[in-house]
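# Give me a 3D structure for the following:
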Amino acid sequence: MINQLYNTDTIVAVATAPGVGAIAVIRLSGPEAINITNSVFKGKDLAKQTSHSIHFGTIRDEDKVLDEVLVSLFVAPHSYTKENVVEISCHGSDFIVQQIVKLLLKKGARLANAGEFTKRAFLNGQFDLAQAEAVADLISSDSALSHEVAMKQMRGGFSQEIKRLRAELVHFASMIELELDFGEEDVEFADRDQLRSLILNIQKIIRELLKSFELGNVIKNGVPTVIVGKPNAGKSTLLNKLLNEEKAIVSDVPGTTRDFIEDEINIEGITFRFIDTAGLRETTDKVEAIGVERTMQKLSQSSLIIYLFDITEVTATEVQAELDRLNPQKLPLVAVANKIDRASDDKVKAFESIEGLVTISAAEGANLDELKQALVEKVNLGKLNTQSQTIVTNLRHVDSLNKTYAALDDVLNGLGLGMSGDLVAADIRRALYSLGEITGEITTDDLLDNIFTKFCIGK
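Next comes the predicted model:
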């Protein structure tokens, strides 16, 4: 970890989203952030003010007043980046914002790169790399669960787990390295049985972390949920009702939906990415046939399937056969009988053999709450404890954990074969390197650029 000032220059960026609003925030960070702002600010002398204070005044370009503003001061090292940070709250006019930014650039600041504020915070030791990545996850969180997981990771929950595992490995690595210094005396400082037990325990923890990624990916990115069924089963009507808007075209003409339509809703803190697909049937229409083919592709990529059927048009036997054909991988699936408002009680009762069946009327919005509850139960997050359970949500972390696991396998094999300490130590160092990549104890410029360029400007 580099624990020093990232650079000698001062950066500036608009920290609020583009567009006209009541206010906009312009953020500066760097050794000259306060002095540069002070040179265009008419009010109190900012250089004499304390950290975490707010001051009213005007921003002026020579004698021309650009805006009345509030200036917030964060004096190093008591700031997000551990540098001097200034946040100028001005009116949200794009013209005003651009005029102030141009003035600050003229006074010596430069435009910040994407994610550069957070990159400086990492390089200056404010937090580790996993926590820095959690900042981006927190900004993009769009559900209660994704917010909870990102908040825990930003506060160091996942990092502490990794650092603890790494510290235990470092101890044994140092003992083996010490043995190498006394190679001629044939001494053994590292107990091989204890090392083997430690490796097995760490691998068990890594397996649990890797297993958590399946849930973590769902929490972070949502559940890809494909709505499939025959033409005119009511798929588009159902999607519109779930979204509470006319997203999909509804028509009595079969084959209206020829490509997939996608949108998201949040149900009990879980984001579902619903995909309305073309109706499943044999067709000579080339365009519709392409839509059906894409439906099958979306099925293979989904995590959850809603199979919707018109209860007045089919039998339970036909539905069961279609379910078996469409879902050979046994993905979580909810069978939904639509148009119960047109069916007799005896007709509905005839479908009781379909496991987990939900009966609805998409047109009338009947029983949609029951459908939503069935979807939540299928995702199976009910026992998830985001406060105590460590959850992996980042594919980069998964890759590093897999590399660590493989290196630890090599350590175990080396111990079993009675390999020399230098070879065992080399495999332990590989494991330490991979774990270090997660928290940023081991970094490269390419890795940092790849991570922080995905951030928004101003963060």
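# For the rest of this, base every contact and every neighbour count on C-alpha atoms.
Will do.
# Quickly find the element holding L242.
Here L242, judged by DSSP states H and E, is contained in helix 235-243.
# who does that helix touch, helix- and strand-wise?
strand 261-267, strand 270-276 (3 or more CA pairs under 8 Å, 6 or more residues apart in numbering; DSSP states H and E).
# Please identify which of the ones you listed is closest to L209.
When these are compared by CA to CA, strand 270-276 sits nearest L209, at 20.5 Å.
# who's in contact with that closest one?
With contact meaning CA atoms under 8 Å, 6 or more residues apart in numbering, strand 270-276 is reached by 142-145, 219, 221-228, 235-236, 239, 260-266, 376.
# and the helix or strand following that strand, what does it pack onto?
Sequence order places helix 286-301 as the next helix or strand after strand 270-276, per DSSP H and E. If contacts are counted by 3+ CA pairs under 8 Å, 6+ apart, helix 286-301 sits against strand 223-228.
# change it to 10 Å
Under the contact definition 3 or more CA pairs under 10 Å, 6 or more residues apart in numbering; DSSP states H and E, helix 286-301 sits against strand 223-228, strand 270-276, helix 316-326.
# Please generate a structure for the following sequence too, so the two can be compared:
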Amino acid sequence: MSFSLHEREDTIVALATPQGVGAIAVIRLSGKDAIRLVNQVFKGKNLETAASHTIHFGTIRDGEKIIDEVLVSIFVAPKSFTKENVVEISTHGSSYIVNQVIKLLIRQGARPAKPGEFTQRAFLHGQFDLAQAEAVADLIHSDSESSHQAAISQMRGGFSNEIQHLRSELIHFASMIELELDFTEEDVEFASRQDLRVLVEKLLREIELLIASFDLGNVIKNGVPTVIAGKPNAGKSTLLNALLNEEKAIVSDIAGTTRDFIEDEINLGGVIFRFIDTAGLRETTDTIEAIGVSRTQEKMKTASLILYLFDLSDTDMVEINRDINKLENLGVPFLKVANKIDKANPLFINKLREKHPDTIFISAGQKENLDLLKNRILELVNLDKFRTGNTIVTNIRHYDSLVKTRQSLLDVLAGLDHEVTNDFLAMDIRRSLHYLGEITGEITTDDLLANIFSKFCIGK
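Here you go, the predicted structure:
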């Protein structure tokens, strides 16, 4: 999705609130003719003489027919979200009313907005950079305190400022190297190679921190996939229901009740965890159950956290040690969760505490020690850096550009080591600047913008 110059000059219209019946709906227009077009169908104050950031009561009319009583908000360029004239019409939430008003405005000369077109216009007019524009979409979709805070920080320019800082430091040396290319015959050095090495090594350290933060950022944005694993009848479905505080999974004394995985989300400490109740881990001749067990093993490999749940009344130490060894070889962080303490032998509990002191003892059925389990789960998600204000990368596009930047800077160091000519050195520095510029939008293509903004909702 790309926009021609003519399309960028159109006045666009779209519903800015969710589809469906509600108390109110907000219809948004943006473009040089936005105020004039609405004024043609609005009976009340003359909107073309109204001051910016004012609200006016009146009616929207199709000829003499009243469609609705509305409130119209006026934002005069450049003091608006898109830096164009913007009008927001608050109507009653009837889908019939919304459709009638939008069709009327289209007949007056507006055209339907494409996904993300309002935000794209804001970016193109310099309201914010590309990373901040993407944060708008993240903010809309944030569903936890941590994802909301990450989006707010990025939208307010925290990440962009860091990228701009990295880029500006490198631009100086890039210009000096380029200058040397114009004076190759004079054999002069405008850029100290040692100073360049020190700068590149410093930038690499900062970029490595940003790249490393993506694991945490991905968790903040998309949630923590957490697999509940264990043999049949360990109480996995009961634990899922207890954590969710609803009867999500079928609970039965019959082994192998869960044939496939069941997934739902819970907010713990401002972080979304996607808990996955899986088929039991055991050898089985049941074809359907075997498929479920196979899927369980695949889910465990891709999880960020595994809750290894076992029944204290029906599991011996040999079996527990065997399962723990398998999990350690898997390389995924896991918690040892001993279930049904209300039915367990106290001597076995003491033995287990001695052998595996980090075990969490719960009763999923009685909802005992669940708060302790939740706290231990949160401890494994390190939010300390995030909560102290450090920049966190949450966007896969930004991560990819940073990885490419790192490689380009490593190529600069390799070039310095091998004393390559200035033209090759300049090429690697330019590539580094290019990839950093892609993040904030100094370097863009129509295809890149189309890919980013096509993922936005219409009306934003």
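# follow-up on the earlier one: looking at the helices and strands packed on helix 235-243 of the first structure, which is buried most?
Comparing those by mean neighbour count (mean count of other CA atoms under 10 Å), strand 270-276 comes out on top with a mean of 24.
# Centre of the chain to it, how far?
In terms of CA atoms, centre = their mean, to the nearest Å, the centre of strand 270-276 of the first structure is found 16 Å from the chain centre.
# on average, how far is it from the matching bit in the second structure?
When the second structure is overlaid, strand 270-276 of the first structure sits 0.5 Å from its aligned residues on average, using mean CA distance after the TM-score superposition for the first structure.
# Equivalent analysis for stretch 404-416 of the first structure, please.
Superposing on the second structure and averaging over aligned pairs (mean CA distance after the TM-score superposition for the first structure), stretch 404-416 of the first structure comes out at 1.3 Å.
# Going by neighbour count, list what's buried in that stretch.
Neighbour counts over stretch 404-416 of the first structure (16 or more other CA atoms under 10 Å) mark T404, Y405, A406, A407, L408, D409, D410, V411, L412, G414, L415 as buried.
# now do stretch 368-383 of the second structure
Under the neighbour-count criterion of 16+ other CA under 10 Å, stretch 368-383 of the second structure has E368, L370, L373, I377 buried.
# what do you get for stretch 159-170 of the first structure?
Across stretch 159-170 of the first structure, burial judged by 16+ other CA under 10 Å covers S159, I162, K163, L165, R166, L169, V170.
# May I see those arranged in TSV, with secondary structure as well?
Below are those laid out as TSV (DSSP: H, G, I helix; E, B strand; the rest coil):
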residue	secondary structure
S159	helix
I162	helix
K163	helix
L165	helix
R166	helix
L169	helix
V170	helix
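# Now do the strands in the stretch 351-460 of the second structure.
Listed in chain order, the strands of the stretch 351-460 of the second structure (DSSP state E, counting those that start in this stretch) span 360-361.
# Return the subset of the buried residues of stretch 368-383 of the second structure lying in helices.
Among those, the residues falling in helices (DSSP state H) are L370, L373, I377.
# helices and strands around the helix or strand where H55 of the first structure lies, which ones?
Applying DSSP H and E as the criterion places H55 of the first structure in strand 53-61. Secondary-structure packing of strand 53-61 of the first structure (3+ CA pairs under 10 Å, 6+ apart): strand 41-42, strand 64-74, strand 85-92, helix 94-106.
# let's go with 8 Å and repeat that
Looks like strand 53-61 of the first structure contacts strand 41-42, strand 64-74 (3+ CA pairs under 8 Å, 6+ apart).
# got CSV for the ones you listed, with distance to D191 of the first structure and mean neighbour count too?
Formatted as CSV, these follow (distance: least, CA to CA, whole Å; neighbours: other CA atoms under 10 Å):
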stretch, distance to D191 of the first structure, mean neighbour count
strand 41-42, 65, 20
strand 64-74, 50, 19
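# Format those as TSV; extra columns: distance to V149 of the first structure.
Output for these, formatted as TSV (distance: least, CA to CA, whole Å):
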stretch	distance to V149 of the first structure
strand 41-42	40
strand 64-74	28
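# Let me know which of those is the nearest to I23 of the first structure.
Evaluated with CA to CA, those place strand 64-74 nearest to I23 of the first structure, the distance being 9.5 Å.
# What mean distance separates the closest one from the matching residues in the second structure?
Aligned to the second structure and superposed, strand 64-74 of the first structure gives a mean residue distance of 0.8 Å (mean CA distance after the TM-score superposition for the first structure).
# thinking again about what came up before, determine which two of the buried residues of stretch 368-383 of the second structure are furthest apart.
Once CA to CA is applied, these give E368 and I377 as the farthest pair, at 15.7 Å.
# Distance of the closest residue to V85 of the first structure other than its chain neighbours relative to N240 of the first structure?
Computed as CA to CA, 6 or more residues apart in numbering, the closest residue to V85 of the first structure that is not its neighbour in sequence is S29, at 4.4 Å. According to CA to CA, to the nearest Å, S29 of the first structure and N240 of the first structure sit 46 Å apart.
# which one of those two has more residues nearby?
When S29 of the first structure and N240 are compared for neighbours, S29 comes out ahead with 29 against 20, by other CA atoms under 10 Å.
# Give me the residues contacting the helix holding L242 of the first structure.
Outside helix 235-243 of the first structure, the residues that touch it by CA under 8 Å, 6+ apart are 227-229, 246-250, 257, 263-265, 274, 276-277, 308, 362-363, 365, 368.
# 7 Å instead?
Helix 235-243 of the first structure is touched from outside by I227, E246, K247, A248, I249, V250, I265, D276, L308, A362, A363, G365, with contacts defined as CA atoms under 7 Å, 6 or more residues apart in numbering.
# would CSV of the residues you listed with distance to N7 of the first structure be doable?
Listed next are these as CSV, based on distance: CA to CA, whole Å:
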residue, distance to N7 of the first structure
I227, 52
E246, 51
K247, 49
A248, 51
I249, 55
V250, 58
I265, 43
D276, 50
L308, 58
A362, 59
A363, 61
G365, 59
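# Would you point out the most distant pair within the residues you listed?
V250 and I265 (19.6 Å).
# Count the residues that sit near A190 of the first structure.
18.
# ok, G216 of the first structure - how many residues close by?
Neighbours of G216 of the first structure using other CA under 10 Å come to 21.
# so how far is G389 of the second structure from the residue nearest in space to the middle of the second structure?
Centre of the second structure computed as the mean C-alpha position; nearest residue by CA atoms, centre = their mean is K221, 3.8 Å away. Computed as CA to CA, the K221 of the second structure to G389 of the second structure distance reads 16 Å.
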